[in-house]
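[1] would you be able to build a 3D model of this:
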Amino acid sequence: MQWVFLVIAGFFEMGWAIGLKYSQGFTKLVPSVFTILGMIASFYFLSLSLKSLPIGNAYAIWTGIGTVGTVILGIVLFKEPVNAMRLGCIGFIIIGIVGLKLVSPS
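    From the prediction side, this is the model:
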């Protein structure tokens, strides 16, 4: 179950990172509230996963999920640039996430 919590935490991280863009520096109320709630939820689910996962692996995987998802959402939602180098870097992050999962206990 700790891996499920970690994935949920990663998805909430994507949500609050995108929410930061929509909140425009916390000047828009509704996006700001959702961003803060996403932060709280992300940290909560991360903390649940840390009950049994090593902190180093869990933190790296959590940020990796958030990073990859945020880059992809940035491309889709905000028309951020797509090029081979950027996609290659995302691929390396995914390889790192999978690798850490494979070497993690439980």
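
[2] contacts and neighbour counts: CA atoms only from here.
    Noted.

[3] what about the residue lying closest to residue 4 once chain neighbours are set aside, distance to residue 12?
    Nearest residue to residue 4 in three dimensions, chain neighbours excluded: residue 49, at 8.0 Å (CA to CA, 6 or more residues apart in numbering). Distance of residue 49 to residue 12, computed by CA to CA, to the nearest Å: 14 Å.

[4] swap in residue 40?
    9 Å.

[5] which one of the two has more residues nearby?
    residue 12 (26 against 16; other CA atoms under 10 Å).

[6] these two touch, right, the more buried one and residue 39?
    Yes: look at residue 12 against residue 39 with CA atoms under 8 Å: they come within range, at 7.0 Å.

[7] now show me the structure for the sequence below, then we'll compare the two:
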Amino acid sequence: MSWIILIFAGLFEVLWATAMKQSDGFTKLWPAITTVAGMVASVGLLAVAMKSLPLGTAYTVWTGIGGVGAFVVGVIFLDEMLSFTKILAAGFILCGLILMKMGK
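    From the prediction side, this is the model:
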């Protein structure tokens, strides 16, 4: 169950990072509110997951989901540049996340 909670924490990290970009430096109200709410949810779920997962594993997976997720959202929805190097980097991060899960 902790792993599922951790995945949701990472997804909320993607949400708040995306909303922060859309808030235009916290000058747009609803994206700014979404950013703060997403941060609270993300960190709160991370804290719950850390009750039974090791710190290094939980934090690495949380940031990895957030990083790769934000990268994917940026490319698909925000017209950010895609390159072979960026895809390779995201792939390495995903491999690292899988290895962290396997190592528990």
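
[8] mind naming the longest helix for structure 1?
    helix 55-78 (DSSP state H).

[9] hmm, who's touching it?
    The contact list for helix 55-78 of structure 1 (CA atoms under 8 Å, 6 or more residues apart in numbering) reads 6-7, 9-14, 17-18, 46, 49-50, 80-82, 90, 93-94, 97, 100-101, 104.

[10] over to stretch 11-30 of structure 2?
    Applying CA under 8 Å, 6+ apart, the contact partners of stretch 11-30 of structure 2 are 31-32, 34-39, 41-42, 62-63, 65-67, 69-70, 73-74.

[11] out of these, which are buried?
    When these are checked for burial by 16 or more other CA atoms under 10 Å, the buried set is 31-32, 34-36, 38-39, 41-42, 62-63, 65-67, 69-70, 73-74.

[12] what's the neighbour count on residue 51 of structure 1?
    10.

[13] can you give me the buried ones in the helix or strand hosting residue 12 of structure 1?
    Mapping residue 12 of structure 1 onto the secondary structure by DSSP states H and E places it in helix 2-23. Residues of helix 2-23 of structure 1 classed as buried: 2-3, 5-20, 22-23 (neighbour count, 16+ other CA under 10 Å).

[14] any idea how far the residue nearest to residue 4 of structure 1 is from residue 104 of structure 1?
    For residue 49 of structure 1, the distance to residue 104 of structure 1 equals 13 Å [CA to CA].

[15] of these two, who's got more company?
    A count of neighbours by other CA under 10 Å puts residue 49 above the other of residue 49 of structure 1 and residue 104, at 24 against 13.

[16] hmm, the more buried one is touching residue 8, no?
    No: using CA under 8 Å, residue 49 of structure 1 and residue 8 do not qualify as a contacting pair, with a distance of 9.7 Å.

[17] okay, which residue is most central for structure 1?
    Centroid-nearest residue in structure 1: residue 66, 1.5 Å away (criterion: CA atoms, centre = their mean).

[18] rewinding a little: identify the residues contacting the residue nearest to residue 4 of structure 1.
    Applying CA under 8 Å, 6+ apart, the residues contacting residue 49 of structure 1 are 1, 2, 3, 4, 5, 6, 58.
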